[in-house]
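Colleague: Got a predicted structure here, sequence first:
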Amino acid sequence: MTAPVAAPPAAGSAQGTVRRLIVYTILFALVTIAAIGVAGLLERLFEPGDPVAGGGVTDLALSLAFALIGGPLAALLWWVVWRRLREDSERASLAWGLYLAAMYTVSLIAAASALLGAATGGVNGRWEPAAAATGVAWTMVWIWHRWMWHHPLKSPVRLATVPAVAGSVYGLVIGVGGAVNALGSLFDAAIRGASAQAIAGTPWWQGMLEGLIWAVAGGAIWWWHWYRDGAKRLTTGLAAVALIVVGVMGAGILMLGGLAFALDVGLRLAFDPSDPAAEILRPLGMALAAFLVGAVVWLHHRRIAAARSVGTRRASALGMSAVGLAAAASGIGVVLNATLAAAVSPLAASDTRALLLGGVSALVVGGPAWWLSWKPTRRVDPAEVATPARRVYLVAVFGVSAVVALIALLVVGFRLFEFGLDAASGASLVDRVRAPLGLLVATALVFGYHFTVWRRDRAVIAAEGLSVERRIGRVILVSAGETAAIEQAIRAATHAAVTVWKRAEPGVRPPGSETAGGGDAAAEAPANPDAAAVAGALEGVAGKRVLVLAGPGARIEVLPLVE
């Protein structure tokens, strides 16, 4: 009698999930160990002199152990994993997508940072063998994982777009930082003269060249992932967050911050002649560079956000409103602080004037930015009042301002008690409380206004009978071909997160299979159903997760899932 054979664990079973988690965690650790070991060996080859005697025997033994033990173990485990990826359940697992996205991002950051560090060291006339070796080792890891990411049969199904988003964000951040440094050094040399930068024998162009290297490399990384890998066209939740937080809000902070610093320099030159002009002009070059670079990046990403869904456009405006509000509130607090300081200590007019001008600059820049983004005088449509983005924004703003105001109030109380218990310490009461009092007043104004708006929105929602609850938490869309229009229609109709599962195209067969009759079984895939029809099919459907089968042809099926 033949003994029964145990069935393999189901694709979604806890056993399979735990196995994948352990395997990919070990693989991540082994690849990292092997890369560190190879980098250590390459460093000895790149260093002048004897590669065995130099650097110490202990470090050499550690590098050999990491490279010659960790490397083969990583290769063996990867071979086992790579063979299993022929199974659809393995390729579609979350662990595989998470591992590839994490290792791709880590290797890209490590390789680019090390190679750029070696390049900037060369500008300074130094050879950096450790940075060069680290860059070469991690570049090989990055190329390897990029090949797996684009493999036609074994690339991840889930989290497949994360490497493109992560690469574009990293490239944008280092590219913008390099551009600001390069342009700031150039402006500084033009404004203050090359002699002001030539401190300790450093030529004025050296900082500009270092920044230019980072700017070019970061721009290339961003361009490759943004355009070639398609991060610009992605409409996933992560891509939307990166677009709003980094491209719009981050660039907006850089732009408004640079403008505020430049305005502060101009005001100090006009109204605060106590300091030398050369000292006042010191931050102007970097401020102008930050404003120009931030403005270019902000305009580019704002244009993209404006072409996306209504929710993305609203989130972009709310993000800039938050940036302007923070700057304006900070300006109000600093102005009040400086005003109280001038009233108490007239002799310290110079320091007080500089503080006051800084607060005025923040208020002048942040106030209009908030006004143009929030538009407090316009009549808000009731449908917009009920959107989750607006309500979350209002709750977040008056919630954070309430917390900050509470902390400031505690500090004011502490200073009052301190003064009452030790009045002979020398400092006046106003001088003790002016900084936290300015912060308290500013945050109290922010809290009061946004809490009033929130209460008014609630009244409008109740009067109009609007619903602010999302009927659907997440939509799982199963379709083939291009699905961007369907995704946007679903998000606009339900405000739900959308996860796309790609269905195999008709006629596509697994590798090694043969077509019956020797003919060509591949057929052109039928078009997907109309995006508006798919969104309309979700009308009245409620559930935490809803499965939508779109296609082939005009077929649409909506299935609420049981938790």
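Modeller: Thanks, I have the structure now. Remember, it's a predicted structure, so these values are computed and weren't measured experimentally.
Colleague: hey, let's count contacts and neighbours off CA atoms from now on
Modeller: Noted.
Colleague: elements contacting whichever strand or helix holds residue 144?
Modeller: For residue 144, the enclosing helix or strand under DSSP states H and E is helix 129-149. Based on contacts counted as 3 or more CA pairs under 8 Å, 6 or more residues apart in numbering; DSSP states H and E, the elements that helix 129-149 packs against are helix 14-46, helix 94-123.
Colleague: orientation of the longest one relative to helix 129-149 in degrees?
Modeller: Right, helix 14-46. Inter-element angle recorded for helix 14-46 and helix 129-149: 140 degrees (by axes from the mean of the first three to the mean of the last three CA atoms, to 10 degrees).
Colleague: residues of helix 14-46 that come out buried?
Modeller: Buried residues in helix 14-46, defined by neighbour count with 16 or more other CA atoms under 10 Å: 16-17, 20-21, 23-24, 27-28, 30-45.
Colleague: okay, now the one to match up with it:
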Amino acid sequence: MSESTAPAQPPAAPAAVPGGSAQGTVRRLIVYSLLAVLVTVSAIGVAGLLERLFDVAAPLVAGGTGDLALSLAFTFIGGPLAAVLWWSVWRRLADPAERGSLAWGLYLTAVYTVSLVVAVSALTAAIGTLIDGRWAAAELATAIAWALVWVWHRWMLRHGRKSPVRMATVPLVLASAYGLLLGLSGAVAALGALLDATILGTSALAGEAWWRGPVESAVVLALGAGIWAWHWFRDRVRSLVTAFADVALVTVGVLVTAAVALAGVGVALWVGLRLVFDRGESVNSILDPLGTAIAGAAVGALAWAYHRRIAAERSARTRRAARLVMSGLGLVAAASGIGVVLNATLAEVAAPLAASDTRTLLLGGVSALVVGAPVWWLNWRPARRVDAAEVADTGRRVYLIVVFGISAVVALVALLIVGYRIFEFVLDPTSAASLVDRVRAPLGLLVATALVFGYHFAVWRRDRAEIAAHGLAPVRRIGRIVLVAAGDTAPLERALEQSTGASVTVWRAAPAEAVPVPGTAAVPMTPDAAAVVAALEGVTARRALVLAGPGDRIEVVPLAE
């Protein structure tokens, strides 16, 4: 029978998308959880065997035959099972649906991060033990085993055809943040130890040799700086513009480094005030925290200045978030200072003979207030006129609600404690402690948090009134956008979120295989973000489907309820 007269065949049923069902999601969760457990078991087993290999002075069955049997079982049973399961998973990742699943990204994020942290922690402990003159077989074995796991998962994360589509950069951002925190702690400890040796003198540092602390901290600094630089520059975390990268930049790069710097400045100021006004202890005792404080102030300020500059290059929302977290940090310090000053003042009234302890407490509160108040003022700038765009900004409103909400909860707890102390005093008036001495600490906290609550609640109400009066609140014509596109959709997602206020869910489209035409420019995978935003003008729907690409193709489909 010729092809032209062949009977018409019924249309083939559309191929099912693997993993699109609930069964596929559950299967992936179980498989990847099991794989993570087997990888962990295998790493523990290999570490146990390597420990016995490295510790040549100990007998083979050191610790009992049970430990050796456990290491053998974990290695030669858990290892092959992990390899078989991984091979099955790896073959499935040729399917775009498997590669684009959330479970694959979650698995690599978890194991990549955990293996890096465990390997670096064990390596740090091993080097510290070696510096102390002892062989670190267990720590070295653990570091090698988990470093192999990290290298393996990094290879999968950077694979050209099977790396995760979703959460592909999250492990890199987490590793960069971990390296920054590790390097920050090592730098503060190393510089602080050197300054302590200079300020107090090496003879005042009892115990082990004075140089061991700085050397061990320098090792931590080198490891942390190496991890941070590797991911920050080589993996280009610095240039990532994802929401998670911005959150990590603001919380770790700006907030944490600023907290370290401000804590160092506050403690250094406290020490200086004590040297002038409080000589109840020896000079060395007063100077004891000064080295670490100066180190924290210097290292934290350098790290903060660098990351603040990076945040200033990001979007307006990121810049506002960086300023708000600095405002919140200064507010916490200033409010704490107010509470401590009131506490010390009441202590002076209740027990004037305990002048030294009261003075130390008072100087601590003054230091916190002097450091925190300017930071809050410079970042919040309460005297300036706030423009309409900032009043309507979601970040500002969330900040105000969080601040006065938390302060209200803390004030309520402090009020309950004050009431409890008063009733306790009334029911037992024979106690040696006076009423003022009982309530001074919670009362100071109550007054400080009440002031914070009152001010920020008034600002929030004023902003609400201005938004209502001038119609500044954005009108959400679309509740949720389902974006179907290929390639890098991050700029398009941000543009849609900022212009419509809708939440954006991305469905990855398989890239079209275009035939190149000599002499013509390559067709972009996604259209210009401004064109997609313009296509949504006038569309009102609870949900909308946006088909973007390839090239200039844009289709907007309002979805039924």
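Modeller: Nice, thanks for sending it over. The structure presented is a predicted model; accordingly, all values stated were derived computationally and were not measured.
Colleague: TM-score of the superposed pair?
Modeller: With the length set by TM-score structural alignment, normalised by the length of structure 2, the two chains reach a TM-score of 0.92; 549 aligned residues with a CA RMSD of 2.5 Å.
Colleague: thinking again about what came up before, of all the helices and strands packed on helix 129-149 of structure 1, which one is nearest residue 170 of structure 1?
Modeller: Proximity to residue 170 of structure 1, assessed across these by CA to CA, is greatest for helix 94-123 (7.5 Å).
Colleague: where exactly do the helices run in the stretch 251-400 of structure 2?
Modeller: For the stretch 251-400 of structure 2, the helices identified by DSSP state H, counting those that start in this stretch occupy 257-277, 283-287, 290-312, 316-350, 355-380, 388-391, 394-427, in order along the chain.
Colleague: after superposition, how close is the last one to structure 1?
Modeller: So that's helix 394-427 of structure 2. Between helix 394-427 of structure 2 and the aligned residues of structure 1, the post-superposition mean distance stands at 0.5 Å (mean CA distance after the TM-score superposition for structure 1).
Colleague: Tell me which of the helices of the stretch 251-400 of structure 2 sits nearest to residue 194 of structure 2.
Modeller: Taking CA to CA as the criterion, residue 194 of structure 2 comes closest to helix 290-312 out of those, the separation being 7.7 Å.
Colleague: sorry, back to before: I'd like the helices of the stretch 251-400 of structure 2 as a markdown table, with distance to residue 500 of structure 2 and mean neighbour count appended.
Modeller: Putting those into a markdown table (distance: least, CA to CA, whole Å; neighbours: other CA atoms under 10 Å) gives the following:
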| stretch | distance to residue 500 of structure 2 | mean neighbour count |
| --- | --- | --- |
| helix 257-277 | 34 | 22 |
| helix 283-287 | 56 | 14 |
| helix 290-312 | 24 | 21 |
| helix 316-350 | 15 | 22 |
| helix 355-380 | 27 | 20 |
| helix 388-391 | 15 | 15 |
| helix 394-427 | 13 | 17 |
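Colleague: Those: which one's closest to residue 480 of structure 2?
Modeller: The stretch from the helices of the stretch 251-400 of structure 2 with the least distance to residue 480 of structure 2 (CA to CA) is helix 394-427; that distance is 17.3 Å.
Colleague: Let me have the helices and strands packed on helix 129-149 of structure 1 in CSV, extended by distance to residue 68 of structure 1.
Modeller: Compiled in CSV, those are given as follows (distance: least, CA to CA, whole Å):
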stretch, distance to residue 68 of structure 1
helix 14-46, 8
helix 94-123, 20
